[in-house]
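A.B. asks: below is the structure, and that's it, no one-letter string:
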């Protein structure tokens, strides 16, 4: 098996991908803008995904790439994917829970545009499409420390996935055959409302944490101030609100690929308890 390049190697998912590949004794290389500031037990090479001209050293001798695109624009990924296709034979792209779009359709989400670029690049590909990340609940950390989470859509139910499971699937796909051209929808093992997620985090921490419903208009103002993109904020609120009446599905894909059930949200909270302390 040839060398594997991991992008986003210090992130929630990438660090677990790196660890699993390294522990398996495989040739793995990490991409970093400043390798001197990265402490990883593997070869780390300088490069910036948003600057394709910097990627040549990192891609030299690479057979497979675990790709996490850092931007929100598919157009800006074109040069990078072209550079990857000159060297690698396959790409495992950490996408999102999106639907396929035809070439003559306008993508709704940037992940769909990136997927399209990869499909047309000539490399073998596999798309990982997780739903909600359990790690996204870290945005409540400050409020959890205060004992009350004020947020909209307390009854929105999601099947949040542990980042360790995403990484385990990524490594399985990178190191085994039969996944070319597959798009895997990934989820956790259970549907939990946001209010239930907060309660479970509190139980793991050994203290009561209360949910308080935040009016959508107040949430919109807060998010627009934080994100600065009104259209993206409105889309996010629309998606979150939709989970009240149409809970995020449990897919069963993790168990099918790994031969074990996915990790529970409670297990995730136990693993990340220090982040809420």
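C.D. replies: Received, thanks. Worth saying up front: this structure is predicted, and the values here are computed from it rather than measured.
A.B. asks: switch to C-alpha atoms for all contacts and neighbour counts from now on
C.D. replies: Noted.
A.B. asks: okay, now the closest residue to residue 224 other than its chain neighbours: neighbour count?
C.D. replies: Leaving aside its chain neighbours, residue 224 sits nearest to residue 230 (5.7 Å; criterion: Cα to Cα, 6 or more residues apart in numbering). Neighbourhood size, residue 230 [other Cα atoms under 10 Å]: 14.
A.B. asks: is it true that residue 230 touches residue 221?
C.D. replies: No. Look at residue 230 against residue 221 with Cα atoms under 8 Å: they stay out of range, at 9.2 Å.
A.B. asks: so who does residue 164 touch?
C.D. replies: 13, 16 (Cα atoms under 8 Å, 6 or more residues apart in numbering).
A.B. asks: identify the residues contacting the residue most central in space within the chain.
C.D. replies: Within the chain, one residue has its C-alpha closest to the average C-alpha position: by Cα atoms, centre = their mean, that is residue 94, at 6.0 Å. By Cα under 8 Å, 6+ apart, residue 94 lies in contact with 66, 67, 68, 69, 127, 128, 129.
A.B. asks: any idea how far it is from residue 244?
C.D. replies: Distance check for residue 94 against residue 244: by Cα to Cα, to the nearest Å, it reads 26 Å.
A.B. asks: ranges for the helices of the stretch 1-150 of the chain?
C.D. replies: 14-23, 56-59, 78-85, 110-119, 141-146 (DSSP state H, counting those that start in this stretch).
A.B. asks: what's the closest of those helices to residue 167?
C.D. replies: helix 14-23 (5.0 Å; Cα to Cα).
A.B. asks: give me the contacts around that closest one.
C.D. replies: 6-9, 27-28, 30, 41-42, 163-164, 167-168, 170-171.
A.B. asks: buried residues, that helix. List them.
C.D. replies: Using 16 or more other Cα atoms under 10 Å as the test for burial, helix 14-23 gives 14, 15, 16, 17, 18, 19, 20, 21.
A.B. asks: check stretch 224-235 too.
C.D. replies: For stretch 224-235, by 16+ other Cα under 10 Å, it's 224, 233.
A.B. asks: got a list of contacts for it?
C.D. replies: Contacts of stretch 224-235 with the rest of the structure, by Cα under 8 Å, 6+ apart, involve 220, 223.
A.B. asks: go on, stretch 266-277?
C.D. replies: 134, 138, 141, 142, 144, 145, 162, 200, 201, 204, 205.
A.B. asks: residues contacting the residue lying closest to the fifth one once chain neighbours are set aside?
C.D. replies: Just to be clear, that refers to residue 144. Nearest residue to residue 144, sequence neighbours excluded (Cα to Cα, 6+ apart): residue 209, at 6.3 Å. Applying Cα under 8 Å, 6+ apart to residue 209 gives the contacts 144, 147, 148, 149, 198, 199, 201, 202.
A.B. asks: okay, now the one to match up with it:
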């Protein structure tokens, strides 16, 4: 692995930060791409580089000598993806793309563009992130109660560190080309159970209070969410009550280590729930 160089896009995001840290931890040279390199967390082997996926020509210098790229595409459409992939393919031979469990049109088009690029590729398809629970942080900190519908909606939340661990394996090891990895945490939990676990971790009583769907809908609309997105989120949660989300062993199969539990994730983020959110 010595002498190899990796570029991580989205390097200041929840997942990108973890990929950067883990790559650095295995002794590789890491270039952390960000619009503002000052926002990149420093570390051994980490070089913060300026770059913007909306300006592909500006990516040539950061990509020089790079072997593989972790690609986060933060846009709703695939517009511009072809140009970015062309520049990546000039230098790198491998790309690991953070997709989703059920790719939307834009994500699907990005995947198709990657396949057509000639690069070795791996797609990561996470289902539900444990970090979604951070949306409850303020209520938990201030009230000790989470008010929302569908407390019985059941998923297997995935720790961002496990997603990063799979990404790093796909970036650094052979044998992952052409794979689409469906990723979940190791246990199925209802939303109400997640809230209970958070309370146990922070040693405070925290309860789930069921509210009507329409109440949640109006609150989300008032926060500026598009109506179609609101309806989609609530519909998906309703479906998870009767049909729980999937449970896979992909993290352990790829990394050789068991996926982290939601309790472990809550412990890593206990401060967020005590203070009302990430600082």
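C.D. replies: Great, that's in hand. The structure presented is a predicted model; accordingly, all values stated were derived computationally and were not measured.
A.B. asks: and the aligned residue in structure 2 for the residue nearest to residue 144 of structure 1, how far is that from residue 216 of structure 2?
C.D. replies: Per TM-score structural alignment, the equivalent position to residue 209 of structure 1 in structure 2 is residue 206. Residue 206 of structure 2 sits 19 Å away from residue 216 of structure 2, going by Cα to Cα.
A.B. asks: also residue 92 of structure 2?
C.D. replies: Distance from residue 92 of structure 2 to residue 216 of structure 2, by Cα to Cα: 45 Å.
A.B. asks: tell me which of these two has more neighbours.
C.D. replies: Neighbours were counted for residue 92 of structure 2 and for residue 216 using other Cα under 10 Å; residue 92 has more, 21 against 16.
A.B. asks: my guess is that one contacts residue 63. True?
C.D. replies: Yes. If you go by Cα under 8 Å, residue 92 of structure 2 and residue 63 touch, sitting 7.5 Å apart.
A.B. asks: touching, residue 7 of structure 1 and residue 33? I think so.
C.D. replies: No. Assessed by Cα under 8 Å, residue 7 of structure 1 is found out of contact with residue 33, at 10.4 Å.
A.B. asks: neighbour-wise, which of the two wins?
C.D. replies: residue 7 (24 against 14).
A.B. asks: residue in structure 2 matching residue 60 of structure 1?
C.D. replies: Looks like residue 60 of structure 1 aligns to residue 64 there (TM-score structural alignment).
A.B. asks: which ones are touching the counterpart of residue 132 of structure 1 in structure 2?
C.D. replies: Using TM-score structural alignment, the partner of residue 132 of structure 1 in structure 2 is residue 128. Residues near residue 128 of structure 2 by Cα under 8 Å, 6+ apart: 155, 156, 157, 158, 184.
A.B. asks: how far away is the second one from residue 134 of structure 2?
C.D. replies: This means residue 156 of structure 2. With Cα to Cα as the criterion, residue 156 of structure 2 and residue 134 of structure 2 are 16 Å apart.
A.B. asks: more neighbours: these two, which one.
C.D. replies: For residue 156 of structure 2 versus residue 134, neighbours defined as other Cα under 10 Å are more numerous around residue 156 (24 against 17).
A.B. asks: state the distance from that one to residue 61 of structure 2.
C.D. replies: 40 Å.
A.B. asks: likewise for residue 259 of structure 2?
C.D. replies: 36 Å.
A.B. asks: ok, these two, which is more surrounded?
C.D. replies: Applying other Cα under 10 Å to residue 259 of structure 2 and residue 61 shows that residue 259 carries more neighbours, namely 25 against 12.
A.B. asks: contact partners for residue 37 of structure 2?
C.D. replies: Taking Cα under 8 Å, 6+ apart, one finds 48, 49, 50 in contact with residue 37 of structure 2.
A.B. asks: what does it align to in structure 1?
C.D. replies: In structure 1, residue 37 of structure 2 lands on residue 35 (TM-score structural alignment).
A.B. asks: give me the nearest residue to residue 81 of structure 2, chain neighbours excluded.
C.D. replies: Residue 81 of structure 2 sits nearest to residue 110 (Cα to Cα, 6+ apart), 6.3 Å away.
A.B. asks: just give the number of residues close to the aligned partner of that neighbour in structure 1.
C.D. replies: In structure 1, the residue paired with residue 110 of structure 2 according to TM-score structural alignment is residue 114. By other Cα under 10 Å, the residues close to residue 114 of structure 1 number 22.
A.B. asks: what segments of the stretch 151-277 of structure 1 are strands?
C.D. replies: 157-158, 182-186, 192-193, 210-213 (DSSP state E, counting those that start in this stretch).
A.B. asks: in structure 2, what stretch matches the longest one?
C.D. replies: This means strand 182-186 of structure 1. Going by TM-score structural alignment: strand 182-186 of structure 1 matches residues 179-183.
A.B. asks: contacts for that stretch, please.
C.D. replies: 101, 121-127, 158, 163, 248-251.
A.B. asks: and that stretch, how far out from the chain middle?
C.D. replies: Stretch 179-183 of structure 2 sits 13 Å away from the centroid of its parent chain (Cα atoms, centre = their mean, to the nearest Å).
A.B. asks: next one: stretch 221-232 of structure 1
C.D. replies: 21 Å.
A.B. asks: go on, stretch 1-15 of structure 2?
C.D. replies: The answer for stretch 1-15 of structure 2 is 14 Å, by Cα atoms, centre = their mean.
A.B. asks: end to end, how far does that stretch reach?
C.D. replies: 22 Å.
A.B. asks: which residue in structure 1 lines up with residue 119 of structure 2?
C.D. replies: So residue 119 of structure 2 corresponds to residue 123, using TM-score structural alignment.
A.B. asks: what does residue 264 of structure 2 give?
C.D. replies: In structure 1, residue 264 of structure 2 lands on residue 267 (TM-score structural alignment).
A.B. asks: so where in structure 2 does the helix ranked longest in structure 1 end up aligned?
C.D. replies: Longest helix in structure 1 by number of residues, with DSSP state H as the criterion: helix 230-245. Mapping helix 230-245 of structure 1 onto structure 2 (TM-score structural alignment) gives residues 227-242.
A.B. asks: and what of stretch 85-96 of structure 1?
C.D. replies: Counting by TM-score structural alignment, stretch 85-96 of structure 1 corresponds to residues 89-100.
A.B. asks: in that stretch, what's buried?
C.D. replies: Buried, per 16+ other Cα under 10 Å, within stretch 89-100 of structure 2: 89, 91, 92, 94, 95, 96, 97, 98, 99, 100.
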